[in-house]
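Undergrad: curious how this folds, go ahead:
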Amino acid sequence: LGIIFYELLAEASPFNLSDCTAYEAEQIILTKHPDKPSSKASSKQKAQAIRGDLNAIALKAIRKEPKRRYRMATEFLEDLNHYLDGLPVSARTNSFRYRASKFTARHKKSLTASAIALMLIIGLSGYYTLRIAEERDHAKVEALKAQNTKEILVNIFKANDPISGDAETATLPKLLENGTKNVLQRNLDPEVKIELLFTLSTIYQNISDFDKARQLVDTTLKFSNRHFGSNAVTTARGHIKLGGIAYDLGNYEEGKEELITSKKILADKNPSHPVYSTLYHHLGFVEEGMSNYDSAKVYFQKALNNVTQQTRVDTALYIDIIKSLGRTIHREGDYKTADSLMFKALKTSEHFNGKNDAVTASIAGDIGLYYMTRAKYDSSRIYYQQSLDIKNKLYNKNPHPNHSATLTNLGVLESYVGNNAVAESLFTQALTIDTKLYGNDHPYVAFSKGHLASIYFEKKQYEKAKQLREEQLTIYQNNYEPDHYNMAGFYHEYGNLFSATSEYQKAHSYYKESENIYSKYISENDDTFAKLYEDWALNDYKMKRYQEAIEKFRKAADTFIPSKYDEYKVRGAKCLINAAKSHAALDQINQAEDILEKLKSHMDTTTVLAQNEDIQTLYN
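TA: Next comes the predicted model:
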């Protein structure tokens, strides 16, 4: 209300934010004081009329400190009426001189000033009545949402009360099941119910219970169609949710179809509607999943443009979009720009959420991940540790999924640098948390068992590794379809285990199964295939299937060598050397020499290869 009044007086906004980013705009609004409206008036006469009381009223209406603003619209309008009547206004200092001047001038008020104020009140009376009604209705809905959310959360987590519930056996899925039944059975306001169901579906999605998440979204879509129609924004949001679930399952084409459906529903909506931020963000995800990185970048940029145009910027979404754009640019190898975006996300979260917030911790963890992929392990550890320290403060000894994720990521880092004892401890902590949160038969528990198995594999404790892999397989089979994307990764690792124990034929069959599943989800030039072919080729070599080994080593090298990542360049060079060895084993000396000659030329012009001792040793 105050902003609109200011703009009507000054014919300009309190701040010029046209060339600012969302963060810069927030900083200006939070730290700067607006000029008096009279200083922006279009004429001296109007400036003169605005000076004094009208300046004071406008500035009081938009003060940063809540205690110094008008508490309600009636106080604001009361001051305007006092101004018209020549009475003192509460926005001005209540001095004797001021009150005396108002008394003497009460009947001499200029017609221009009175006319302006009268026009403002007449114009505002209708316009603001609508705006206030809209704000009031919106506030009622939000208050109702908040109240219902509070009550439902209390009911969901009531089972964790050691007096009224079974604190030892209640897992997160069980608690969510109780809360979901509660929401479905209640006779709630349609908007409130839809928001709660969307929220619960997101929670199920986040803990990988995709069937339950999809069921809730389907229920929500039917509810939205019944109450608001098939072209409602809530219906479009339902299809966005389904697209996100399909994306998480690796079904990128299906996800894209759902998102296109949402886009068609929104065709008659204002292109600046905030729902487009989420739609474009998800479209970016599916394009990224299909390795269409240029398209993904375009969508992430569209999402960022949309979210920063909003009057009220959704800070959480803004941060997520910056992270996504940073990830895409990081993949292109433009690390400077990517790092800039990630640190911008970190600073934004620290400012709005606080330095010890879960979102801040998550971003620090993402920065740690990017440094790890670039083999900057010391820098990676700093940000992983920052993330872990925040989560230790937040969750203390209480299990939380975010805590487990950071322990796992830090464990992966330590395993990369050979600190297997540290990694084992971190993975064990993560497994304990996941088991307590989700029970024994959840995919997250399987993930943690898989990480521990990889440590035992590195330590050549193959029986322990095999036991954990078998437990992991049982959980996967209980939760996933046979051709689920995650099954492909498991079969790859399982194949490595059998190859290490000289069970080469078994390893070969698992590698083949992995390839069959991956081919349904990703293109053959994806680095996931390169990693599979690298290990599979080594197994073929051990089986003396040299020609098959050559083909796979070459495929892996074709992906690794052009990569922006130094680690992949090194792995690609090793694949070429092993391909040459395979040619030599077939007495194909000319082919072997040809590969090595080309590799030598590449090594001479690639610093990371020229300086890598392992490559030099293998080559020589």
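Undergrad: drop to CA atoms for contacts and neighbour counts, all remaining ones
TA: Will do.
Undergrad: quick check: closest non-adjacent residue to the most centrally placed residue in the chain.
TA: In the chain, the residue lying closest to the centroid (Cα atoms, centre = their mean) is residue 320, at 3.9 Å. Once flanking residues are discounted, residue 320 sits nearest to residue 345: 8.0 Å by Cα to Cα, 6 or more residues apart in numbering.
Undergrad: wait, that neighbour touches residue 361, no?
TA: No: applying Cα atoms under 8 Å as the test, residue 345 and residue 361 come out as separate, 11.3 Å apart.
Undergrad: let's see this one next to it:
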Amino acid sequence: MENKSLINKLSLTYSNLALVLERIGNLKEAKESILQSIHIVKEYLNGNEVLLAKYYNNLGFIYLKVFEYKKNIRSSTNNELDLAKKYINRSLRLFRKIIGENHLHYCSILNNLGMVYEKEGNFNEAKKKYMQGINNIKVIGQVNHKILSQLESNLGSASWMSGDFKEGEELLLSALERDISIYGQIHLEVAMDLEKLALMYFESKQFEKSANYYLNAYNIFKKTVGRFTPTTVLCLENLFYIKRLQDDSKEIKRIFPILLEASKKLYGENHVNVTNLKKLSKTYVL
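TA: This is a model prediction of the structure:
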């Protein structure tokens, strides 16, 4: 019994490590770590279905992040999105069978599945999953839980992407307010909320507002996950693009060397993103 407890803790350690590695952009290592968790459960814990449900959800989430990263660097995305959907759906079925739908972890799985549908461009199905998660949380009575903020934030993004900017803005601002009350001003969840608002304002051509939100998000990303992670660099790329649209020469010249250094660190000297930046060097270097 004691050995089984230690093995259980080992599997949880690998799972938690995978999520930390994902946050700092080490996606290959994150995938290997969560696969190790799954192997331990199957090999030494008699295929404990509750643990497998949790770990399959995490694995699907990591595949989703791999898809997002590859898409950003213009690399072939292969079948990462299909794998994300496969494992998250497997997690959903297991969890529903064992524990049922009125549980916070089930709502978290719905949130991840909604994000997969969103990446597919199926905003109606994404919104259904987010709404189902929100309604389940209300039934549970956990209306101040962080998962509600995640669901609300993602529902906001799916809403404006499907044409309802007013509802999208209201939901995103509500999620931002709740996350600040839960975590404080300097937290990764807050930065992600700000980034979603920045993208929405960009798409509605409110460039100054968008730039301000991207800048605030970037400053928090730097402090929480570091300067050279995919999340941080992409945020800075978006801010730089807006400043070019605005022809804000002062900000362009300030941001350019920071972005070039970060892009070299993240992508490598010969990557297309770095090559394209180097072509701009004569224009933007003081």
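Undergrad: superposed, what's their TM-score?
TA: Superposed pair, TM-score by TM-score structural alignment, normalised by the length of structure 2: 0.77. Supporting alignment: 266 aligned residues with a Cα RMSD of 3.3 Å.
Undergrad: mind listing the helices for the stretch 101-250 of structure 2?
TA: Per DSSP state H, counting those that start in this stretch, the stretch 101-250 of structure 2 carries helices over the ranges 104-120, 123-140, 146-161, 165-183, 188-203, 207-224, 230-245, 249-267.
Undergrad: would you convert the ones you listed into a markdown table that also reports distance to residue 91 of structure 2?
TA: Converted to a markdown table, those look like this (distance: least, Cα to Cα, whole Å):
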| stretch | distance to residue 91 of structure 2 |
| --- | --- |
| helix 104-120 | 7 |
| helix 123-140 | 14 |
| helix 146-161 | 17 |
| helix 165-183 | 26 |
| helix 188-203 | 24 |
| helix 207-224 | 29 |
| helix 230-245 | 26 |
| helix 249-267 | 32 |
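Undergrad: so which of those gets nearest residue 26 of structure 2?
TA: The closest of the helices of the stretch 101-250 of structure 2 to residue 26 of structure 2 is helix 230-245. By Cα to Cα, the value is 9.2 Å.
Undergrad: picking up where we left off before, what residue in structure 2 is paired with the residue nearest to residue 320 of structure 1?
TA: By TM-score structural alignment, residue 345 of structure 1 lines up with residue 175 in structure 2.
Undergrad: longest helix in structure 1, by number of residues?
TA: Across structure 1, the longest stretch assigned as helix under DSSP state H is helix 111-156.
Undergrad: got the angle between the helix or strand just after that one and helix 111-156?
TA: Once the chain leaves helix 111-156 of structure 1, the next helix or strand it forms, by DSSP states H and E, is helix 172-185. Going by axes from the mean of the first three to the mean of the last three Cα atoms, to 10 degrees, helix 172-185 of structure 1 is angled at 120 degrees with respect to helix 111-156.
Undergrad: and the helix or strand just after helix 172-185 of structure 1, how far out from the chain's middle?
TA: Next helix or strand after helix 172-185 of structure 1 toward the C-terminus (DSSP H and E): helix 190-206. Distance of helix 190-206 of structure 1 from the chain centroid (Cα atoms, centre = their mean, to the nearest Å) equals 17 Å.
Undergrad: thinking again about what came up before, out of the helices of the stretch 101-250 of structure 2, which is closest to residue 4 of structure 2?
TA: When the helices of the stretch 101-250 of structure 2 are compared by Cα to Cα, helix 104-120 sits nearest residue 4 of structure 2, at 23.3 Å.
Undergrad: which part of structure 1 matches the closest one?
TA: With TM-score structural alignment applied, helix 104-120 of structure 2 matches the range 274-290 in structure 1.
Undergrad: re earlier: so which of the helices of the stretch 101-250 of structure 2 is nearest residue 13 of structure 2?
TA: helix 104-120 (17.9 Å).
Undergrad: who touches that closest one?
TA: Applying Cα atoms under 8 Å, 6 or more residues apart in numbering, the external contacts of helix 104-120 of structure 2 come out as 54, 57, 61, 64, 81, 84-85, 88-89, 91-92, 95-96, 100-101, 123, 125-130, 132-134, 136-137, 147, 150-151, 154, 158.
Undergrad: so where does the nearest residue to residue 203 of structure 1 once chain neighbours are set aside fall, helix or strand?
TA: Taking Cα to Cα, 6+ apart, and ignoring the residues beside it in sequence, residue 203 of structure 1 has residue 213 as its nearest neighbour in space, at 7.9 Å. Here residue 213 of structure 1 sits within helix 210-228, counting by DSSP H and E.
Undergrad: so which elements touch that helix?
TA: The contact analysis (3 or more Cα pairs under 8 Å, 6 or more residues apart in numbering; DSSP states H and E) places helix 210-228 of structure 1 against helix 190-206, helix 233-248.
Undergrad: mean per-residue distance, the first one to structure 2?
TA: When structure 2 is superposed, helix 190-206 of structure 1 averages 2.6 Å from its matched positions, counting by mean Cα distance after the TM-score superposition for structure 1.
Undergrad: which residues touch that helix?
TA: The set of residues external to helix 190-206 of structure 1 that reach it, using Cα under 8 Å, 6+ apart, is 141, 144-145, 148-149, 176, 180, 183, 210, 212-214, 216-217, 220, 223-224, 227, 234, 238, 241, 245.
Undergrad: so which bits of it are buried?
TA: The neighbour-count check on helix 190-206 of structure 1 (16 or more other Cα atoms under 10 Å) flags 191-194, 196-205 as buried.
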